[in-house]
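Peer 1: got a structure for you, letters missing:
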């Protein structure tokens, strides 16, 4: 009989990703129990106040066929086991029963153990009989019932419905390596937002009072005191506050700025900042609507600000970086990444943020800031007026044609590119130098290419998506997995066409698949579950905070061979397509040879990819009129067959080897 052959765990400061492999089919296996074990600094198991080891079976929400979870309450993986060979420990820091984050800077390992139906001779798993708990009473429409004071009426109910299924252990537990949950990685502080809104816990939070109000979620995430906002923003806000608590001054280059808490942070440091603020997009015929409030507040406070107003659809000032200068005005660190300084950027999208504590790297960003300062644009008569001819000057473009390269104290190689770095204003077939370097690294990949992107290019052309597919086609041993936000970025997207302007009914609609799968290549786009998707206990989810408007996956990340000494991590503001290099103010950072940083970013990619992969597959099946997943765990061991014969699970097997 088969057994677990290897298991490995990885983490960033938010999430752990576990993967394991089997050496053959485990007969009768109905899934795996996953237990989180807290560790002391010396590696020993932590003890609770009662003297027991601090072991926490991970939470699960999906029951077996014949069971229901109408109140969306967690059981453990000892009762509802994991029916795949990987697991994202989303509750490592993010509680799911209340909007609170557990502390970071902890060490844990995991134990994974196969489960099947209990029979004599097997060690029994924990008792599956559901507890009686207090839950919100719900009406026929599924919404909570409120009392006269608009408070949710509580009733007693079983934690789940249906016949309990006693399970037993089919083999010994296999332990993973120990991992550290931290944002400090050598010269880096890396963190990630929790802004995945297509999630059942968030749906339940919004419906908790029985009413879903217009713009309710935007109201929650706009309030600096709101727990949901803090939960979704994660460590990005604390990291920025800690940065501005440092002595010295700051150079900022920002694209969007509308979050009140961050505006207040800038105003509180108004005598220590110099800001280059670009414009936001067109809204009902006017430019810069989103930034207008913050811009005026900064002007009124006499902040040192240069208005970098492109006010056209060809160019944007897309940076989001901060250079920290010491008391002698020498650059010491830089904050960058994909996170816009907006409410949705912080708490309504997936994003990454990083501080690089290296004087040479910080100086490269400071030099770029000064080059922008010395490349002023004509100002519109009114800030909301269009400026169709505004673009970067030729000297600024030329100055960005070569990167800055450094060796960090930990031995990793770091390369910084700035944009635009092509002489032409509009893109052509010529590959920009920064993307040429990314493509070169991607072509050297030996095991895996992972990525997250917002909208690098239509139909995956002239960007990293199309390149990744071509590389995957050439080497089908390579794992290529990624997720995008925009439907138009999918490689199998087909734009709509106008056949006859005089006959609107003859128009062809765009074809917008949710998935792209070809041999070893798997790309998905951000999708959600709707009420009609599954017949079990899932309900309709949010996808964006603005009712369908805006980015969902806003990261711009590529991770290459994360388990290799030759790994590479690519991040920044750059959208990873030709347009960014030709037209926009951008920054792009490439780090090679830092396996810890690669692991942190790989976990983030896997977290987002895995979350949306399930939803995208369900949405694509619905689009094709096919039946999707039942919404329940399988009750026989056949679910394991494709893993045992190798037809499924290549990504998991890669990470399982460590």
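Peer 2: On my side now, so go ahead. This structure is a prediction, so every number in the text was calculated from the model and none was measured.

Peer 1: going by C-alpha atoms from here, please, whenever you check contacts or count neighbours.
Peer 2: Fine.

Peer 1: which other helices and strands does the longest helix belonging to the chain contact?
Peer 2: Ranked by residue count, the top helix of the chain under DSSP state H comes out as helix 595-623. Applying 3 or more CA pairs under 8 Å, 6 or more residues apart in numbering; DSSP states H and E, we find helix 595-623 packed against strand 4-11, strand 16-22, strand 448-453, strand 479-484, strand 515-518, strand 521-525, strand 557-560, strand 568-572.

Peer 1: now residue 349. Nearest residue, chain neighbours left out?
Peer 2: Beyond its immediate neighbours in the sequence, the residue positioned closest to residue 349 (CA to CA, 6 or more residues apart in numbering) is residue 195, lying 4.4 Å away.

Peer 1: presented hereafter is structure B, for comparison with structure A:
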């Protein structure tokens, strides 16, 4: 059947549509967006013209002229808090004489860009540097690539428009419980791994009389946190220096809000380090959960961490190694803390940690799909287990991307497409291939801070009542459970949350997948613009092709 659906989180709207058969003479689709609140309708624009067409850099035209030659689209121009409805219209004819086939239009459901409507809210940033937008904002260096030094200076500046665009609502979410403590005269108990962003440090200083902070070290020299640590100590803040030994990290990034009556009520956690790169030049997330029971568990962990004296000792580990269950309405949450193993270090033959076993069990129970983003999960990890699950369930829809940092100049993104056992590893330097009117793209914010996927998230069976969201600071591999201070949330039955995370995962995945496609197709197969023939539709109607499989997953 002909249909269209829209999905959204706080950051982006994802559109997917389908037709029963290829459309005669169709050269793409026009997309119209109606704001339900104002009743104003606009035609979305595209920056990809037809082959051999003269196109200027950063030129945009309505999709009635440069139609979308896909069956999905991401709308980055939608405004947070607004509710929209989209109309997809086939454009037929020739590249110079397109006509709207309005009687064949399909209309989406209404969606609102929002972190969520319940007691669990999710926030995502726009922290991908390798985009045409970022390239247009930063002067070029001698190599023709945007100057990362200028970029880094801009994203450090509080109030800078580029900083705010990249950080999106994630920045405000990270600071929200501190603001709540200031306004309501409550308190915040924080556990942080990295801390250097000027605006976040300033917010901590503003709330200093209401903050209790456990701040870990990021290495032997503590260079990342050194300046902020000294400033916070000088302010008189209640701060505990958790300087863990080499090979271990205090990897948490959480804040607990305690109300004026002394009751823990809310937790903010996720993948976001409190650094400028964490906010702006890495893909990251934060989740805010209102639950007295959950906040009590985090408060207990925080207190035990404070008395552990950075030893990650046997009692601390033993107390961590238990599932803590919480219910919020119909949503079930399993909470785990790390380190939670008897041994202090992972070895080649280390047994599976109990928290990872629960993650793997959830993966093996998947009926329809597994989606993920990961950062250096190590081995064994969700990557290895996804390969095992794919073997036992070859029809399972598995998509994901993971960042692995090797040498300073050689980070890579691994894409899992079609089959988990045939991943595509795309070196960062290959993601800058441009065609004709595209600007060279930036891949790093400093010589050592690559534009990377830093999320540690998974969604199992999205769009079903049995959906599972896995998130927190945990890198989703054995090593994190053995060596690190971590928190891990396994959230079951929250369809709104699962849709929000799934939208983010496929957004990031598609970004890198498209750039891989450009770099792979060279010579006579190089992409140079829109196809002037309707044959571009064929992969979307071939059930064995990835384009068709992806489309069926969403619909």
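Peer 2: Okay, I see it. Note that the structure is a prediction, hence the values are computed from the model and not measured.

Peer 1: between the longest helix of structure 1 and strand 4-11, how many degrees?
Peer 2: 100 degrees (axes from the mean of the first three to the mean of the last three CA atoms, to 10 degrees).

Peer 1: around the residue nearest to residue 349 of structure 1, how many other residues sit close by?
Peer 2: Using other CA atoms under 10 Å, the number of residues around residue 195 of structure 1 comes to 25.

Peer 1: again, but for residue 519 of structure 1
Peer 2: Residues lying near residue 519 of structure 1 (other CA under 10 Å) number 12.

Peer 1: also residue 508 of structure 2?
Peer 2: Neighbours of residue 508 of structure 2 under the rule other CA under 10 Å: 18.

Peer 1: just residue 657 of structure 1 next, same as before
Peer 2: 15.

Peer 1: you'd agree it is up against residue 6?
Peer 2: Yes: using CA atoms under 8 Å, residue 657 of structure 1 makes contact with residue 6 at a distance of 6.3 Å.

Peer 1: quick check: neighbours shared by those two?
Peer 2: 20, 21 (CA atoms under 8 Å, 6 or more residues apart in numbering).

Peer 1: ok, which stretches of the stretch 1-150 of structure 1 are strands?
Peer 2: Here the stretch 1-150 of structure 1 has its strands, by DSSP state E, counting those that start in this stretch, at 4-11, 16-22, 29-39, 55-57, 59-60, 75-76, 86-89, 106-117, 132-136.

Peer 1: among those strands, single out whichever gets nearest to residue 478 of structure 1.
Peer 2: strand 16-22 (17.8 Å; CA to CA).

Peer 1: now for the equivalent of residue 316 of structure 1 over in structure 2: which residues touch it?
Peer 2: Under the alignment (TM-score structural alignment), residue 316 of structure 1 pairs with residue 249 of structure 2. By CA under 8 Å, 6+ apart, residue 249 of structure 2 lies in contact with 193, 216, 217, 218, 483, 484, 485.

Peer 1: scan these and report the most crowded one.
Peer 2: Among the contacts of residue 249 of structure 2, residue 485 has the most neighbours (other CA under 10 Å), with 29 neighbours.

Peer 1: map that residue onto structure 1.
Peer 2: Checking TM-score structural alignment: residue 485 of structure 2 goes with residue 585.

Peer 1: that match: what's its closest spatial neighbour, skipping adjacent residues?
Peer 2: According to CA to CA, 6+ apart, the nearest residue to residue 585 of structure 1 is residue 317 (4.6 Å).

Peer 1: show me what residue 27 of structure 1 lines up with in structure 2.
Peer 2: Match for residue 27 of structure 1 (TM-score structural alignment): residue 24.

Peer 1: in contact with its match, which residues?
Peer 2: Going by CA under 8 Å, 6+ apart, residue 24 of structure 2 touches 92, 534.

Peer 1: how close does it sit to residue 538 of structure 2?
Peer 2: 12 Å (CA to CA, to the nearest Å).

Peer 1: what of residue 98 of structure 2?
Peer 2: Residue 98 of structure 2 is 20 Å from residue 538 of structure 2, by CA to CA.

Peer 1: neighbour count: those two, which is higher?
Peer 2: Higher neighbour count among residue 98 of structure 2 and residue 538: residue 98, with 19 against 13, using other CA under 10 Å.

Peer 1: what does that one align to in structure 1?
Peer 2: Using TM-score structural alignment, residue 98 of structure 2 sits opposite residue 166 in structure 1.

Peer 1: correct me, but its match touches residue 118?
Peer 2: Yes: using CA under 8 Å, residue 166 of structure 1 is in contact with residue 118, at 5.7 Å.

Peer 1: and the strands of the stretch 1-150 of structure 1 as a markdown table, adding mean neighbour count and distance to residue 485 of structure 1?
Peer 2: Formatted as a markdown table, those follow (neighbours: other CA atoms under 10 Å; distance: least, CA to CA, whole Å):
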| stretch | mean neighbour count | distance to residue 485 of structure 1 |
| --- | --- | --- |
| strand 4-11 | 22 | 24 |
| strand 16-22 | 24 | 22 |
| strand 29-39 | 24 | 31 |
| strand 55-57 | 17 | 33 |
| strand 59-60 | 21 | 27 |
| strand 75-76 | 21 | 31 |
| strand 86-89 | 21 | 21 |
| strand 106-117 | 23 | 32 |
| strand 132-136 | 15 | 34 |
